[in-house]
Each structure stands twice: as C-alpha cells, then as structure tokens.
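A.B. asks: next one to model:
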Amino acid sequence: MNSPATPGRRIGVLLVNLGTPDSPSTPDVRRYLNEFLTDSRVIDMAAAIRYPLFQGIIVPLRAPKSAKIYQQLWDAERGSPLLFHGLDLQARLKEVLGKDYVVAFGMRYQKPSIEKALEELRDAAVDRIIVLPLFPQYASASTGSVQEKVMDIVKDWWIVPNISFISTFADDPGFIGSFAARGKAEMAKHDYDHIVFSYHGIPERHVLKGSFKGYCKLGTCCASYNKNNRYCYRAQCFATSRLLAKELGLRDDQYTVTFQSRLQSRLRDPWLQPYTDEVIKEFPAKGINNVLAFSPAFVADCLETTIEVGEEFKELFEEAGGKHWQLVPSLNSEPYWVDAVAEMIRRN
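C.D. replies: Next up is the predicted model:
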C-alpha cells in the first residue's frame, strides 16, 4: 500500500547524506572540510582547541591533497557521486511511494542543505516528516549530527509538524538483502578466499561516551545485538556483518570485520580496530589471495568506497602479494534498495 494512514494528508520524507564539496577545487574542498571537521559531534574537542587546530592547521594541509582525490572521483557530467546518487534515490523513491509522499534530499554539510530540504517540505504543507539519515549504523558523528541539525532548524518554526527519525537500519532486512544481492553478483564472477566488511572508523571514546550504563567495553560485548548496545556503533557494525555473512552463506572464519578512514596519525587517539589497511597487508602471508570487500557503512559510492577501498586498499593488498581485490559497489539507487527504503518509510 502506498497511502499513509490518514487519507488526504501527505507525509514528508527527508533523506540526508553526509555532504560533498561543490567542486573538486581546493577552495571548495577546504570550505567543505572546514564545516565538516569543526562539527563538535565529529571532532569532540573544546571549540577553543577545535577551530584553531582544524581551520588553522589540519584543513589547510589536507585540502589540497583531498582535492586531488576528489578530482579522481568526480564525474565529468554529473559531478559528485554522493550527490547524484542521492538525487537518483530521491527521484526513484518519489515514484515508488506515490503522490501521498513528498521526498526531499539534503546534505549535512554544504549543498543542498538540510535547511533548504526542510523548507521544501514545509512549503508542501506536509502533515508530518520522517527523517532518514542515510547511515545504516548510528553514530553521534553522523546520524546524531543530522538529528541535531534538523532540530536546530525547526526550533525556529512557528508551527512544527510531527517529526520522527529513523536512527538506525543496521539490521533492516531490506538493507541486508540489498547488500547481499550486490555481493552475490560479484561472487558469481570470481572465487574468493575471504570477505572483508570494512566500516568507517570512529574514535573509541565516541563508543564509550555513548555506552548505555557502561555496557560497551570494546570487546566481546558486541557479539550480540541487544537493547543495551542498540546504538553502539561498533555493535551495529558487527550485527550488520553477521547478518550479511548469513545471507551470503559464510562461516565465521570466512570473513573479517575491519575499520577504515582513521585520523589517528594526527589526533594520536585510538580508533576502532582492527584497521583495514593493516589487516589486508597480512592476508597474502596467510594464503588469502582473493578478497571481496564490502563497505556496509555507506549506501552510496563515494571517496571512502570507490577510492579508499576500491583503489588504495587494492594497491596495498597487491603490494603485499595478493592477487585479486574487488570492491562490492554500494547500493546507490538500485531498484531493490529503493524498495527497501520505501518499506522503511512506510513502517514509520
């Protein structure tokens, strides 16, 4: 059924992803990084330290290097993959949900902004708004930041409609099934020795700060997914991996869960382990020469999937003696993923 519970009223849907620079030029990348890396939920330092450190030192050093990577990623006609995949998802979701829903898309950082997307929904006079941050596993630095931004914007509205958030879909059957379908398509093309589920890393302190009554210990507590660690990012990553492994018919010894994209070298702070780049260099010596890599923390291909996992990790693996490394493409706007998102919206 495509209709909301109350006939004659429309439901607003706000899809949100992280963000992207306006172009791969150094000034635009610097502007994006300045906004992203000074978010207190991303870098949880005192503002008096965070702003001078990142705006004055880290961003100016990082922006030119990041700009070169974005240039590799950028599509000549459509621009940033994170943006055009998001717009594609928005357009196809509109078709699937039908006329009783208004679907808007925004980015937490840069354009199109969350504020503009919310204005679109307000102008459409929707009865209520469902916010879906496109991050499968909840983290304060991603989903939490989106939620904070939405609430900060609507607090100034004179009339605030009913707003609900889909805070995590790490174990959602449609999400798991969609990624498994992507993986099975790749597995049909080649024989693999091992599977890697590589997730974006976060500082260990972020997990501990959000721990429910001290439940999270960064250890075997993540072996089960329950009410005590429902919003623990690490526990969600392991839960997603277990469900994907089951769908793919994998034994425990046939896959490894790892974490990528850490800033530890600059902040000197431990991030979630094991680190992907270190683990994969050890594979060939263990007889693992053919690896299929998933990035289940991302539902759209971007710098962290296409470049980091697809190219940089491939190079590291081959330099260590590995023979074949393959990235499973993200969900982007595949029909089964669009259907899965639509089902999440309807349930909420």
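A.B. asks: every contact and neighbour count from this point should use C-alpha atoms.
C.D. replies: Noted.
A.B. asks: so how far is residue 305 from residue 295?
C.D. replies: Here the criterion is Cα to Cα, to the nearest Å. By it, residue 295 lies 6 Å from residue 305.
A.B. asks: next, show the common contact partners of those two.
C.D. replies: residue 330 (Cα atoms under 8 Å, 6 or more residues apart in numbering).
A.B. asks: quickly find the element holding residue 14.
C.D. replies: Taking DSSP states H and E as the criterion, residue 14 maps to strand 11-19.
A.B. asks: which residues sit against that strand?
C.D. replies: Strand 11-19 is contacted by residues 4, 32, 82-83, 86, 90, 100-111, 114, 117-118, 121, 126-135, 142, 146, 345 when judged by Cα under 8 Å, 6+ apart.
A.B. asks: following up with a second sequence; could you model it the same way so I can compare the two?
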Amino acid sequence: MLASTSAIQTEQPSKKNFTPARPRTGVLLVNLGTPDSPSVPDVRKYLREFLMDGRVIDIPFISRFFLVNFIIAPFRAPKSAEVYRKLWTDKGSPLKIYGYEVASLLQQALGEEYLVSLGMRYQSPSIESALQELKDKGLDNIIVVPLFPQYASATTGSVHDKVMEIVRTWQIIPQINFINSFLQHPKFIETFALLGKKYIAEHPFDHYIFTYHGLPERQIRKGDATNTCLQGNCCGSLHALNQHCYRAQCFETSRLLAAALGITPDKYTVSFQSRLGKDPWIKPYTDDMISELAAKGVKRVLAFSPSFVSDCLETTIEVGEEYKELFEKKGGKHWQLVESLNNHPLWIETLTDIVHRNNVKA
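C.D. replies: Okay, here's the model as predicted:
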C-alpha cells in the first residue's frame, strides 16, 4: 500500500510548476443599450445618456445639453415609454435578453481559452462593468465586437471611443483589437437570407425593403475624407474611397442580401428610418418609400432591418408595426418584417468566426 501511495503522489504536478488554466483572450460584445424598465423615469434617464453622446448628436456641448435635457428628454420620454411598454416582455427588453443569450452561447462555442462579456453603450450592463470583468482575469488581449454590422461614428465609433476612455486608465493595457464592421461576412449574410427565405416560401412578395437606421447627412460628410459621399451614384459600389461610409455600407449589405435571396435590383429598395430633428438625414426615407410603393400598386412587402442584430424598438415596433400600419393605410395588403438574428445558431457561428479571425494570440 505504501508503494502504491508513493507512486500516485509522484505523478502529481508540483505546486511550483503548476499553472491553473485561465482564459487568454477576452471578447467584449457591445450593443446600443436599453432602458432598465419602460417607466418614464428610466426611459428619460436612458435618453439623456444616449443623446448626450457627442457622437450621436454632434453639436456643441452647451447646445446639446439644453436640447437634450430641456426639450427632447422631458417631452419625448412619456411617448417613448409607451412604445417601450409594447416591446417589453416578462423577462425585460428583447435587446438585453438576446444580448445575454448570445454572450452565453458564444462562450460555449469559444471554450475556456476565451472569456466573453456583454456591455451596453448606454445603461446596463455597462461597458465599464464588462471591461472590469475582463481586466480582473489579466487577459493577454481583448477583442471588442460592437454588434453593429455597418460602421458609423454614432454607433461603432462611440463604442470604440468609450472603450479607449476606460482602458487608458489601466496600469497594464492589453492588446486590443477593435472590430469595425462585419457586413460582408458570408455567414452574417447567410443568416439574414435564411430568415427571409422562410417567409418567401410561405407567401409571394411584390417587393422587398432593406431599411436601416438613419444618420444626419452632416455625419456622413464629416467622415468623408475623400469627398466622395452623397454625390451622384456614390453608393453604387463599395470601394476604397467610400468603404467607411455608413450609407455605402448599407447599400452593399442590401446588394449582398439580394444576391443571396435571388432578388433582382428592380424588386428591392434601400431606405433609412428613425429621423430626429429638422436637419436632412440620409435618403431615401423609409416612410416616403412606403408611400411611393403603395402608390405604384405594390401590395405585398417583405421588410428586412439589416443594421440590427437583435429585435428592438426600431425593428419590432417601428418597422414591424408602425410601417405596417402606414403601408396598409396607403392601400398595401401584406407587410411582413423579417426578425433580427437574435440567438440564431448561424449568428453564433458568425461571431465565433469573427473572434477566431481577429485573435492575434491564437
């Protein structure tokens, strides 16, 4: 017995040489955010944080402060709270629910060498808390994945800005890799196309709309170092001069999706929604296009929202309900929204591949 015990003991690693397994790479997933509840105070708090971001409303601070805190938030919060109540589920906001599910599923797919953390650009869980979780593990590098397929300063740029603001205070700054966009990733396109094909198999459609979140034209011009955007057929293709233009990226997303679905150019429209204020936003506007399509006798429309990877206010309510009501009011017969990627298995595969391709330590 003594010999047997001794043999077992000699096979154990010494404490001196033993290094416990730990994740080497952190993955920070970031979405826009959502109020903590559909109550007016929580919605007002969310709107103030969101709209006070200088990359969202890009006007001087004093003007932005008075506009947001004395005009927009006080008067818009009660109306927005009503809409959020329509969206809310027993478990809370769909955007946050799917955010946690995707983070969990991605963690399972990536394995123990990675640590996946979820943050929201506005409200909770905050980017600060998500980064702290990664910092506490002493990771070799962090991959920041804003969950916005197309780059825009007000979305992806704002996430990058916030991450750098936080990380610059750390004593030890790990290798950080920022993902700018993933609109051309084959699996991203395949997932949206697969969701759309389900409805196409059920009903014939006269036309297809790819509607994206809008931006003020001035933000496009600010980022246009080549003086290419918003002129002629500037978005007819995605190339070196316009590759960072949000509008051009949206048109490219639509071309890729249409090709995957077998839709000819005359059968689909690209448009932009969610305007705020009186300044011109990128065109064409979705509500205008709906009126034009109905006037042309289009009766059945399948609508995609490919700038959103999770169901939220702008998809479920704005596109799924408000635009449906407008279309039917104008004479349309059938309006169908294609749901977002949410927790689809192929979407998890997309994120897994994005992480693997961008892991400098792999």
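A.B. asks: superposed, what's their TM-score?
C.D. replies: Laid over one another, the chains give 0.96 as their TM-score (TM-score structural alignment, normalised by the length of the first structure), with 338 aligned residues with a Cα RMSD of 1.1 Å.
A.B. asks: hmm, back to that, filter the contacts of strand 11-19 of the first structure down to the ones in strands?
C.D. replies: The strands, defined by DSSP state E, take in 101-109, 128-133 from the contacts of strand 11-19 of the first structure.
A.B. asks: farthest-apart pair in those residues, please.
C.D. replies: Pairwise distances across those peak at 24.9 Å for 101 and 109 (criterion: Cα to Cα).
A.B. asks: what about those two, which has more around it?
C.D. replies: residue 101 (25 against 22; other Cα atoms under 10 Å).
A.B. asks: re the thing from before, equivalent range in the second structure for the strand holding residue 14 of the first structure?
C.D. replies: On the basis of TM-score structural alignment, strand 11-19 of the first structure is assigned to residues 25-33 in the second structure.
A.B. asks: now the strand holding residue 14 of the first structure: buried residues?
C.D. replies: The neighbour-count check on strand 11-19 of the first structure (16 or more other Cα atoms under 10 Å) flags 11, 12, 13, 14, 15, 16, 17, 18, 19 as buried.
A.B. asks: the match of strand 11-19 of the first structure vs the first structure, average distance?
C.D. replies: In this overlay with the first structure, the average offset of stretch 25-33 of the second structure from its partner residues is 0.3 Å by mean Cα distance after the TM-score superposition for the first structure.
A.B. asks: centre of the chain to that stretch, how far?
C.D. replies: Relative to its chain's centre, stretch 25-33 of the second structure lies at 10 Å (Cα atoms, centre = their mean, to the nearest Å).
A.B. asks: using the three-state scheme, assign the alignment partner in the first structure of residue 106 of the second structure.
C.D. replies: In the first structure, the residue matched to residue 106 of the second structure (TM-score structural alignment) is residue 93. Following DSSP: H, G, I helix; E, B strand; the rest coil, the label given to residue 93 of the first structure is helix.
A.B. asks: what's near enough to touch residue 93 of the first structure?
C.D. replies: Going by Cα under 8 Å, 6+ apart, residue 93 of the first structure touches 103, 338, 339, 341, 342.
A.B. asks: re the thing from before, which of the buried residues of strand 11-19 of the first structure sits closest to residue 246 of the first structure?
C.D. replies: Once Cα to Cα is applied, the member of these that ends up nearest residue 246 of the first structure is residue 17, at 27.8 Å.
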